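Colleague: Okay, predicted coordinates and the sequence, questions at the end:
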Amino acid sequence: MKKMYFLLLLASSFAFANNGQPFEFNQNEPKIGDVLVINATSNVKYNHINFPQLNIVAKRGNLANYKSVHGNRVVIKEVMNNNNGNTTVLIENEDESKFFGIVKQVKANYTKSIASGEMSVANP
């Protein structure tokens, strides 16, 4: 009987010893079609979203501020992984309108913009 318990203990220890790195789902990875929200920043400009410069926006006849994009819902159109661990995404307005009436799509550093609060994942 002791041999049976010892064998059971040995088999279960081998089963758990092989699990060096636990398997976890990474839910922070963006996917094409995910919806994000652009938040207002305390800075004058967005550091991790590549919007056009304000002087270009003013030259095209729009107001030179980023208030028109605050609260916009955007959709991820393309995901690009960089070697340095950051993920860059190509975003577009959910209603397919242009940002500031100028550009249809802009690039954003997904990991840094989510961490800094410039963008957040939209509630379904």
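Modeller: Nice, thanks for sending it over. The model shown is predicted, which means the values in this text are computed figures rather than measured ones. Residues are numbered from 1 along each chain as shown.

Colleague: going forward, measure contacts and count neighbours with C-alpha atoms only.
Modeller: Will do.

Colleague: Need the residue closest to the centroid of this structure.
Modeller: A centroid search over the chain (Cα atoms, centre = their mean) returns residue 110, at 3.6 Å, as the residue closest to the centre.

Colleague: Please name every helix or strand in contact with the longest strand belonging to the chain.
Modeller: When the chain is parsed with DSSP state E, its longest strand is strand 73-81. Using 3 or more Cα pairs under 8 Å, 6 or more residues apart in numbering; DSSP states H and E as the contact criterion, the neighbours of strand 73-81 among helices and strands are strand 35-38, strand 87-93.

Colleague: how about it: buried residues?
Modeller: By 16 or more other Cα atoms under 10 Å, the buried positions in strand 73-81 come out as 73, 74, 75, 76, 77, 79.

Colleague: Redo those residues as a markdown table? Include distance to residue 56.
Modeller: Formatted as a markdown table, the buried residues of strand 73-81 follow (distance: Cα to Cα, whole Å):
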| residue | distance to residue 56 |
| --- | --- |
| 73 | 23 |
| 74 | 22 |
| 75 | 24 |
| 76 | 24 |
| 77 | 24 |
| 79 | 27 |
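
Colleague: also this one, for the comparison:
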Amino acid sequence: MLKKLCFIAFIFAITTAFTPSSLVNEPKQGDVFIINTPEGNQFYHIDFPKLNTLVKRGTIASYKSVYNTPVVITEVHANNKVSVARKDGKKFFRFYKTVTVDLNKALESGELSVVE
């Protein structure tokens, strides 16, 4: 029983050490990422405005305009949160120059991917 427990603890330690969050150890200004299509209807780790807010401001209520968009880190905050802007210089949904992202969680969930 003790051998099984040690083996499970060892496997858990190895798998947590090599998660996608360990790929980006120190985010720095100028790193480039791609915004992917989320699994559901909304982004959970990229702080885009809610769809009803977009409608109130006069845009189409859809996140499709940001799918496969390259973004660049403009500012690094505490706790691995970063501000990103579009690489082409346009604004998100015609109003937002930058949005904040929880980088590790966005990479793990697949909302962002690293440009190589």
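Modeller: Structure received. Note that this is a predicted model, so its numbers are computed, not measured.

Colleague: Can you tell me what the residue nearest to the centre of structure 1 aligns to in structure 2?
Modeller: The pairwise alignment with structure 2 assigns residue 110 of structure 1 to residue 103, based on TM-score structural alignment.

Colleague: That match contacts residue 79, correct?
Modeller: No: Residue 103 of structure 2 sits out of contact with residue 79 when judged by Cα atoms under 8 Å, with a separation of 9.2 Å.

Colleague: can you pull out the helices in structure 2?
Modeller: With DSSP state H as the criterion, structure 2 has helices at 2-17, 51-56, 103-109.

Colleague: give me the stretch of structure 1 that the second one matches.
Modeller: Taking TM-score structural alignment as the measure, structure 1 aligns residues 54-59 with helix 51-56 of structure 2.

Colleague: The alignment partner in structure 2 of residue 96 of structure 1 - how many residues pack around it?
Modeller: Superposed on structure 2 with TM-score structural alignment, residue 96 of structure 1 falls opposite residue 89. Using other Cα atoms under 10 Å, residue 89 of structure 2 has 10 neighbouring residues.

Colleague: For residue 83 of structure 2, see how far away residue 89 of structure 2 is.
Modeller: Spatial separation of residue 89 of structure 2 from residue 83 of structure 2 under the definition Cα to Cα, to the nearest Å is 14 Å.

Colleague: cool, and residue 44 of structure 2?
Modeller: 15 Å.

Colleague: How about residue 42 of structure 2?
Modeller: Taking Cα to Cα as the measure, residue 42 of structure 2 falls 19 Å from residue 83 of structure 2.
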